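Asks: Below is the sequence, then the predicted model.
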Amino acid sequence: MSKPFDMELFLAGVLTGSHASRKRHLRQANLIQAEIAERWQRETPWAWQRKHLAWFLSHHLGSRSEATRYYYLLTVRLLVRRIEKPWVFNR
């Protein structure tokens, strides 16, 4: 039996800002992880490819407000920084 992935521990090195911002990033990162795991069975960010995050930003957030998409984009950028990939996502 394996332990569930700990997103808070994963992002600990790159997560900065106020308490509310850190909580928002963690909540959003957990949602991103759950959606990617459901769609592609990729449980951890180490197994993700750029297309997984691009899919989340375009399909899952397509009908959301501009502000919501922006905050999720900030979280995606944190995830990419943590997995040390050169991926770039624009608004």
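Replies: All right, it came through fine.
Asks: rest of the way, CA atoms for contacts and neighbours
Replies: Will do.
Asks: Tell me the secondary structure at L9.
Replies: helix (DSSP: H, G, I helix; E, B strand; the rest coil).
Asks: mind checking how far it is from W46?
Replies: Separation of L9 from W46 (C-alpha to C-alpha, to the nearest Å) stands at 14 Å.
Asks: Tell me if I'm right that V76 and H52 touch.
Replies: No. Judged on C-alpha atoms under 8 Å, V76 makes no contact with H52 at a distance of 10.8 Å.
Asks: Comparison target, given below:
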Amino acid sequence: MSKPFNMELFLAGVLTGSQATRQRHLRQAKAIYAAIAERWQRETPWSWQRKHVAWFLNHRLNKSKETTRYYYLLTARLLARRLEKPWKF
């Protein structure tokens, strides 16, 4: 059995802002991770492709408020920056 992925450690280098902002990004990144792991069995963000994150933003948040979608978009951009990927959403 493998260790669970530590999202807090993964994002530590790119998280900035207030404590509330950092906690929101962590909570949302964990939700993105859980949805992608369930749907595509991707164990770490290093194995993600742009389509996985785009799927989450388009299909899992399709009934969410615009502000919620915006905050998840910010978290997705933070994940892309951490992965050093040129993803645009």
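Replies: Arrived safely, thanks for sending. Nothing here was measured: the structure is a model prediction, and the numbers come from that model.
Asks: about what we covered before: tell me which of V76 and H52 of the first structure has more neighbours.
Replies: V76 (22 against 19; other C-alpha atoms under 10 Å).
Asks: what sits against the more buried one?
Replies: By C-alpha atoms under 8 Å, 6 or more residues apart in numbering, the residues touching V76 of the first structure are 29, 53.
Asks: May I ask which helix or strand encompasses it?
Replies: Secondary structure assignment for V76 of the first structure, by DSSP states H and E: helix 66-82.
Asks: Next: W55 of the second structure.
Replies: Per DSSP H and E: W55 of the second structure is located in helix 50-55.
Asks: once aligned to the first structure, how far is that helix on average?
Replies: With mean C-alpha distance after the TM-score superposition for the first structure, helix 50-55 of the second structure departs from the first structure by a mean of 0.3 Å once superposed.
Asks: returning to that earlier point: what's the helix holding V76 of the first structure aligned against in the second structure?
Replies: Aligned by TM-score structural alignment, helix 66-82 of the first structure falls on residues 66-82 of the second structure.
Asks: buried residues in the matching stretch?
Replies: 69, 72-73, 75-80, 82 (16 or more other C-alpha atoms under 10 Å).
Asks: Relative to T44 of the second structure, how far out is A35 of the second structure?
Replies: 12 Å.
Asks: between the two, who's got more neighbours?
Replies: Set A35 of the second structure next to T44 and count neighbours by other C-alpha under 10 Å: A35 wins out with 18 against 15.
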